[in-house]
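Enquirer: Sequence and predicted structure below; questions after.
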Amino acid sequence: MTKNELKYYSSLQKKKHRKTEGKFPVEGAKLIREAIESEFICEIVFYTHLFEDKYGEFLEYLKFKGCKSELISQKELERLSDTETPQGIIGIFSEKNVSTSNANPQFLLALEDISDPGNMGTIIRNADWFGLKKIIASNNCAEIYNPKVIRSSAGSVFHIEILFSNDFYDLLAGLKKDGYIVLTADLKGESIYEFTPGGKIILTLSNEAKGPSDKLKSITDKLITIPGGGRAESLNVASASAVLISELARKI
């Protein structure tokens, strides 16, 4: 690897460079495999001697898939990684163009300003687990190709369609005209256990520090909540997403 190549690939740790180049790094054999199997285009995979000694069969898998790979030093790998203890292998992938022409499923998830990468990734993972196919996100949500989002999603970012919208609220309002009911999670809502959806639904989750915006509430058909019996102030939004998605998916 040349110095210029090292500088270029390490720059992809920053959002602005990922956006400009349309590329992102994926660290770890499991996540790299998830990206490849989800038909993301792999530009190159970098690995160390230590990884080669322990997991040579994975390098054979890369060859079988036609992925270019290159041996680099541990110091070079550390430059490419955002973790304190790199896993010894990092792949560079191209972003996928999201198609908006597909029919919308009966159950959609919409995210308003979920800015924490860990929460964003976990919500995506939960949605994937319960079979959701599409997520709509406001532009203030954490970028899905952020390495922390990819890790916390456990690769689910590669399985589910995620549409970032410049017209988030207008899009939701338009979907209402198509027969969707907009449900918004809020501490003052109706119990999720007592609510029964009557058709197509959009579950909206918001930034846990701010709560749902007035603009979102203005297009919401019903506020829903998870009743609690303890002394905690609230549930983490990612934890809440698992309960809400599970309960709604069961009832649809």
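Expert: In hand now; what should we look at?
Enquirer: Going by C-alpha atoms from here, please, whenever you check contacts or count neighbours.
Expert: Fine.
Enquirer: for stretch 222-231, which positions count as buried?
Expert: By 16 or more other CA atoms under 10 Å, the buried positions in stretch 222-231 come out as 222, 223, 224, 225, 226.
Enquirer: Quote the end-to-end distance of stretch 126-134.
Expert: Terminal residues of stretch 126-134 are spaced 12 Å apart (CA to CA, to the nearest Å).
Enquirer: Look up the closest residue to residue 215, ignoring the ones flanking it.
Expert: Taking CA to CA, 6 or more residues apart in numbering as the measure, residue 215 lies nearest to residue 169, with 7.5 Å between them; neighbours along the chain are not counted.
Enquirer: That neighbour - that's part of a strand, no?
Expert: No. Residue assignment for residue 169, taken from DSSP: H, G, I helix; E, B strand; the rest coil, gives helix, which places it outside any strand.
Enquirer: Thought residue 216 was touching it, still the case?
Expert: Yes. Contact between residue 169 and residue 216 holds when scored by CA atoms under 8 Å: they sit 6.8 Å apart.
Enquirer: Alongside the first one, take a look at this:
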Amino acid sequence: MNIIEGRKPVLEALRSGRTVHRIILAQGIREDAVIREIMELAQRNSISVQWMDRQEISDLSSGDVHQGVLAQTEAYRYKTLESIIRKAKDRQEPPFVIVLDRITDPQNLGSIIRTAEGCGAHGIVIPRRRACGVTPAVVKASAGAVEYVPIARVVNITRTLNWLKQQGFWIIGADMEGNPYYLTDLKGSVALVLGSEGRGMGRLVKENCDTLVSIPMMGRVQSLNVSVAGAILMYEVLRQRRDV
């Protein structure tokens, strides 16, 4: 059983057409515009709505941040990297993918997904092992953006980078030793690589990047949270492409 928690994630799951088996709402929940739309979409798609007290909902969820709204859905369906690239070509846009190397924190992954959707990235690549997958916590942290950003799961990030190079991608790694990001041309087919929260990119992943970019730091703290750094770099890609 796959659970989605929270008003916005549940609403976006319904809007996106994801298969939803059941909606669970807290008894006495305030019926604002979001709740009304959830109930309308459930009725329109013949999805049952069940009312429970908040403690029962907390027992089903991963914690107490469900906002009184749950959805039981089909398991998340990962996409292939080939389909992500095909999506970009169908739009006649240079492909832009985010490659994540051993990101383990669900909040960071969810935030990266949310930013990727906002800046128009075509997809995200994550490893199968030693990394966070699409969990209920990730879905909630993404505020439902996970429903609109294709995510591919691969066995080996290094081999995937080499395959992307063969497809004409320029591999850009985020690293403190890199050149200032705004000096790098990001307008072509780009794979932006973000490393793990504590250690950054693995050695082989780093060695297989075509170039490294950094974010200048003027204060005493010498690094940014990976989701914040990723947001800065993703929107630089968007800025350069819109300025063409």
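Expert: All right, it came through fine. Since we're looking at a predicted model, the values are computed, not measured.
Enquirer: What about the residue nearest to residue 215 of the first structure, how many residues nearby?
Expert: Residue 169 of the first structure is flanked by 16 other residues according to other CA atoms under 10 Å.
Enquirer: Next, format the buried residues of stretch 222-231 of the first structure as TSV and append secondary structure and distance to residue 108 of the first structure.
Expert: Compiled in TSV, those are given as follows (DSSP: H, G, I helix; E, B strand; the rest coil; distance: CA to CA, whole Å):
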residue	secondary structure	distance to residue 108 of the first structure
222	strand	15
223	strand	16
224	strand	15
225	strand	17
226	coil	19
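Enquirer: I'd like those as JSON lines, with distance to residue 52 of the first structure appended.
Expert: Compiled in JSON lines, those are given as follows (distance: CA to CA, whole Å):
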{"residue": "222", "distance to residue 52 of the first structure": "54"}
{"residue": "223", "distance to residue 52 of the first structure": "52"}
{"residue": "224", "distance to residue 52 of the first structure": "51"}
{"residue": "225", "distance to residue 52 of the first structure": "49"}
{"residue": "226", "distance to residue 52 of the first structure": "48"}
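Enquirer: among those residues, which two are most distant?
Expert: Taking CA to CA as the measure, these reach their widest spread between 222 and 226, a distance of 13.5 Å.
Enquirer: Report the separation between the nearest residue to residue 171 of the first structure once chain neighbours are set aside and residue 136 of the first structure.
Expert: Counting by CA to CA, 6+ apart, the nearest residue to residue 171 of the first structure once its immediate chain neighbours are dropped is residue 165, at 7.7 Å. Plainly put, residue 165 of the first structure is 7 Å away from residue 136 of the first structure if you go by CA to CA.
Enquirer: higher neighbour count, the two?
Expert: A count of neighbours by other CA under 10 Å puts residue 136 above the other of residue 165 of the first structure and residue 136, at 20 against 14.
Enquirer: Would you double-check that the more buried one falls in a strand?
Expert: Yes. Following the definition three-state DSSP, residue 136 of the first structure is counted among the residues of a strand.
Enquirer: Do you have the helices of the first structure handy? List them.
Expert: Counting by DSSP state H, the first structure has these helices, from start to end: 3-10, 15-21, 29-37, 49-54, 56-64, 74-80, 117-129, 147-152, 168-177, 214-218, 237-251.
Enquirer: returning to that earlier point: who touches both of residue 169 and residue 216 of the first structure?
Expert: Taking CA atoms under 8 Å, 6 or more residues apart in numbering as the contact criterion, residue 169 of the first structure and residue 216 have no common neighbours.
Enquirer: show me the contacts for the equivalent of residue 98 of the second structure over in the first structure.
Expert: The criterion is TM-score structural alignment: under it, residue 98 of the second structure has residue 109 as its aligned partner in the first structure. Contacts for residue 109 of the first structure were tallied using CA under 8 Å, 6+ apart; they are 127, 132, 134, 135, 136, 202, 203, 204, 205.
Enquirer: burial measure for whatever residue of the second structure lines up with residue 172 of the first structure, as a count.
Expert: Residue mapping for residue 172 of the first structure onto the second structure gives residue 161, with TM-score structural alignment as the criterion. One way to gauge burial is a neighbour count; for residue 161 of the second structure, by other CA under 10 Å, it gives 21.
Enquirer: Residue 55 of the second structure too?
Expert: Using other CA under 10 Å, the number of residues around residue 55 of the second structure comes to 12.
Enquirer: Residue 150 of the second structure matches what in the first structure?
Expert: So, by TM-score structural alignment, residue 150 of the second structure is matched to residue 161.
Enquirer: and that match, how many neighbours?
Expert: Other residues within reach of residue 161 of the first structure, judged by other CA under 10 Å, total 19.
Enquirer: Which residue is the nearest non-sequential neighbour of it?
Expert: Using CA to CA, 6+ apart and skipping residues adjacent in sequence, the residue nearest residue 161 of the first structure is residue 134, 4.7 Å away.
Enquirer: Please apply the same query to residue 152 of the first structure.
Expert: What sits nearest to residue 152 of the first structure in space, not counting adjacent residues and going by CA to CA, 6+ apart, is residue 121, at 4.7 Å.
Enquirer: which residue in the second structure lines up with that neighbour?
Expert: Structural correspondence for residue 121 of the first structure with respect to the second structure (TM-score structural alignment): residue 110.
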